[in-house]
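# whatever this is, show me its structure:
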Amino acid sequence: MNPVMTALRAGWSRGLIELRQSFTNAQDLFGQLFWPVVLLVTLFFMRGAQVPTGGMVLGAMVLPSLLGMNIIFYGMLAIAQLLTVEREDGTLLRAKAIPNGMLGYLFGKLVTVSGGLIINVVILLIAGSFFVDGLAVPGVGSWLMLAGVLVLGMVATLPLGAVFGALITNPRSLGLLMLPMMGLVAISGIFYPITALAPWLQWLAQVFPIYWLALGMRSAMLPDGAAAAEIGQSWRHLETIGVLGAWAIVGLILAPIVLRRMARRESGSSVAERREKAMQRVG
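Presented below is the predicted three-dimensional model:
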C-alpha cells in the first residue's frame, strides 16, 4: 500500500477518535460548548435591535456573521493550540519518528478541528435560528453557498493556524494572537454594518479573511434586500471567492514549509528542556 495513503488513513482514524473523545470527556465537552454558548447569549441580547440601513433586525445580521467569525476563532486557534501544546509534551517528536508520521499527525488534527468546527456551526445555526427573525427561507442555493463558504473558509484559515502553531513556541503566548484577532472582529462588520466605519478601516478589514467569511455567510442566510447595508450594496460573491482563495493559497504554500522546518528542529533534548522549564513554572 502507498505509504502516503497509509499515513492519511491513520490520520483520518486518529482524527475521528480524538473528535469523539472531545465530546465524551467532560472537560473537553465544556471547551467545545463554551464558545457557542457565549455567542448565543450575545445573540439573544441583540435579537430586538434594528439595523439603521436596510431595515434588518440586528440579530439576523449578526447570526451569519458569527458563523463566519467562528471559523476563524475556532479553526485557527484550535489547531494552533494543539500544535504548540503537543510540541511541548513530545507528541510531535514521537510522530516525527514514524515514517510519514508528521503527515498522518497533521491530517488527523485537520480532521479533528474541522469536525469540531462543523459541529459548532450546526449548533449556532440551529439554536440561533430560534432567537432571531428575518433570515432568508433556506433554499438549495443558500445551503450550497453556506457549505461553500464554510469549506473555503476552513481551507483559508486552518493552514494559517498551523503556521502560527509552528511559529509560537510557548502555549501561553497564544493569547498574543487573540489581540489582533479581536481588533479585526471590531472592524469587520460582525456586530454592526461595516459601512458605519471610516473608509480606511473598511479597506483594512477587506484585506483579511474574517470580513469575507462573515459576508459570505450573510449572503447565504439573509434576503437580497439586506445587501443594502453592505459595501457597494452588493454581496460581492466573486470578491469573496477571490480573497478567501488567495488566503487559502498563501496558507497552503506556507504551512508545509514552516511545519517541515519546525519538525527538523524537534529533538529529545529540546522536548526535555521545555518540560524542565514547565516544571519550574509549576514549582
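# CA only for contacts and neighbour counts going forward, please
OK.
# next structured bit after the helix or strand hosting Met217?
Per DSSP states H and E: Met217 is located in helix 209-221. Once helix 209-221 ends, the next helix or strand along the chain (criterion: DSSP H and E) is helix 237-265.
# what is that following helix packed up against?
Where contact means 3 or more CA pairs under 8 Å, 6 or more residues apart in numbering; DSSP states H and E, helix 237-265 is packed against helix 91-96, helix 140-167, helix 209-221.
# ok, and what's touching the shortest one?
Outside helix 91-96, the residues that touch it by CA atoms under 8 Å, 6 or more residues apart in numbering are Leu83, Glu86, Arg87, Gly101, Met102, Tyr105, Ala263, Glu266, Ser267, Gly268.
# what do you get for the last one?
Contacts with helix 209-221, where a contact means CA under 8 Å, 6+ apart, come from 61, 64-69, 71-72, 135-138, 141-143, 145-146, 149-150, 153, 156, 184-185, 188-190, 205-206, 227, 235, 237, 240, 243-244, 247.
# now show me the structure for the sequence below, then we'll compare the two:
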Amino acid sequence: MSTTTPAQQRVSATGPLPGTLRLGLARTRYEVRGFFRERDAVIFIFAYPVIMLAIFATVFGQDGNSIDFGDSSVPFAQYFLPGMIATGVMLSSFQNLAIAIAVERDEGGLKRLRATPLPAASYFVGKIGQVLVSCVLQVTILLLVAALAFDVPMPDSSAAWATFAWVLLLGTATGAVCGVAFSSVPRSGRSASAVVTPIVLVLQFISGVFFQFDQLPSWMQQVASVFPLKWMAQGMRSVFLPDEAAALEVSGTWQHGAIAAVLLAWLVVGLVLGARWFRWRRRDDG
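Prediction:
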C-alpha cells in the first residue's frame, strides 16, 4: 500500500519533488522566520536564563560569597551558568516544540500541512533546525552576558569546548525530539502550556539548575537522574567548573559516558514514541 499523500501523488505526475533534506532546510528557514515573529515568546525564551542567572548570581553572590571546592572556589555566577545553559536548551527545544506543535495541531495547521506534498521528515527537520538556531543564539547571548557582566571565565582548552559542543548538540536534539513526541499529550492547544510548563519547572528545581545538586535530598537526586536535564546540567558543569568540582557530583566524577548514554537513550525514546503516537489531527477530528 502506498504511503504517499494524494498531494504528493499529484506532484509526482508533473515532476519529482526536491529532496527531503533540501525541503527540510527550506522549512527550517520558514520556521525560524515564524519563531522570531512571535516576539513575546522570543523575549521569554532568550531572556529567561539571563534573568535567572542575574538573580541567583546577585542573591547568592553578595559580599563576594563563592562556592568552595577544596583547594579552589568559584563565584556563584560561574556555578549557576551551566544550569542556566541547560535550562535554556530545554526551554528552546522541549517546551517550545511541545507547546507550538500542539497549538498548530489544534488550529488545523498540521492537518492542512499533511495534505501538501511536503514530506513529514522535512517538517520535523525544519522544527529541529529552528530549535538548533534558537539554542545557538540563546547560549551565545547567555555566555556574553556571563563573561561581560559577571566576569565568568570561559573555558581555555579545546577539549572543554569540544565537550560543550557535543553536550549542547546532543541535548538540543534530545529536547527537540522529546518535545515533538510530548506534543501529542495535551488534549488541545489551549491546555498545552498548562501541561508542559509545570513539568519543566519541576525538572529545573530537582536537576541542580537553581540549587547545588549535591545539597538536594538523595531521593530527589535519584528522580532527577532519570531525566535528561540533570545530565545536560552536569555536562555543562564539567565545562565551566574546575576539575575539583567533580567531587560534589553523586559519583565523584563528571561521567561523560553516562551523560552521552542517557541523552542518547532519551533521543531514541523520543523517536520511538513520536513515530508511534504523533498526531496530525485534533483528537476530535478523527
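# quick revisit: closest to Leu177 of the first structure among the contacts of helix 91-96 of the first structure?
Leu83 (14.3 Å; CA to CA).
# kindly state which residue of the second structure is aligned to the closest one.
Leu83 of the first structure maps onto Ile101 of the second structure when the alignment is built from TM-score structural alignment.
# ok, and the closest non-adjacent residue to its match?
In space, Ile101 of the second structure comes closest to Ser183 once its chain neighbours are excluded; the distance is 6.0 Å by CA to CA, 6 or more residues apart in numbering.
# got the angle for the helix or strand hosting the match of Leu83 of the first structure vs helix 158-182?
Per DSSP H and E, Ile101 of the second structure falls inside helix 96-106. Helix 96-106 of the second structure and helix 158-182 are oriented at 20 degrees to each other (axes from the mean of the first three to the mean of the last three CA atoms, to 10 degrees).
# how far does helix 96-106 of the second structure sit from its chain's centre?
Distance of helix 96-106 of the second structure from the chain centroid (CA atoms, centre = their mean, to the nearest Å) equals 15 Å.
# circling back: so among the contacts of helix 209-221 of the first structure, which ones count as buried?
Taking 16 or more other CA atoms under 10 Å as the criterion, what is buried in the contacts of helix 209-221 of the first structure is 61, 64-69, 71-72, 135-136, 142, 145-146, 149-150, 153, 156, 184-185, 188-190, 205-206, 227, 235, 240, 243-244, 247.
# hmm, back to that, gap between the match of Leu83 of the first structure and Ser188 of the second structure?
Note on Ile101 of the second structure: its distance to Ser188 of the second structure, by CA to CA, to the nearest Å, is 10 Å.
# more crowded one of those two?
Ile101 (24 against 20; other CA atoms under 10 Å).
# and the more buried one, how close does it get to Arg112 of the second structure?
In terms of CA to CA, Ile101 of the second structure sits 13 Å off from Arg112 of the second structure.
# who's in contact with the aligned partner of Ile190 of the first structure in the second structure?
Aligned against the second structure by TM-score structural alignment, Ile190 of the first structure finds its counterpart in Val209. Residues in contact with Val209 of the second structure, defined by CA under 8 Å, 6+ apart, are Phe80, Pro82, Gly83, Met84, Ala86, Thr87, Ala233.
# map the last one across to the first structure for me.
What that stands for is Ala233 of the second structure. In the first structure, the residue matched to Ala233 of the second structure (TM-score structural alignment) is Ala214.
# what does Leu263 of the second structure correspond to in the first structure?
Aligning on TM-score structural alignment places Leu263 of the second structure opposite Leu244 in the first structure.
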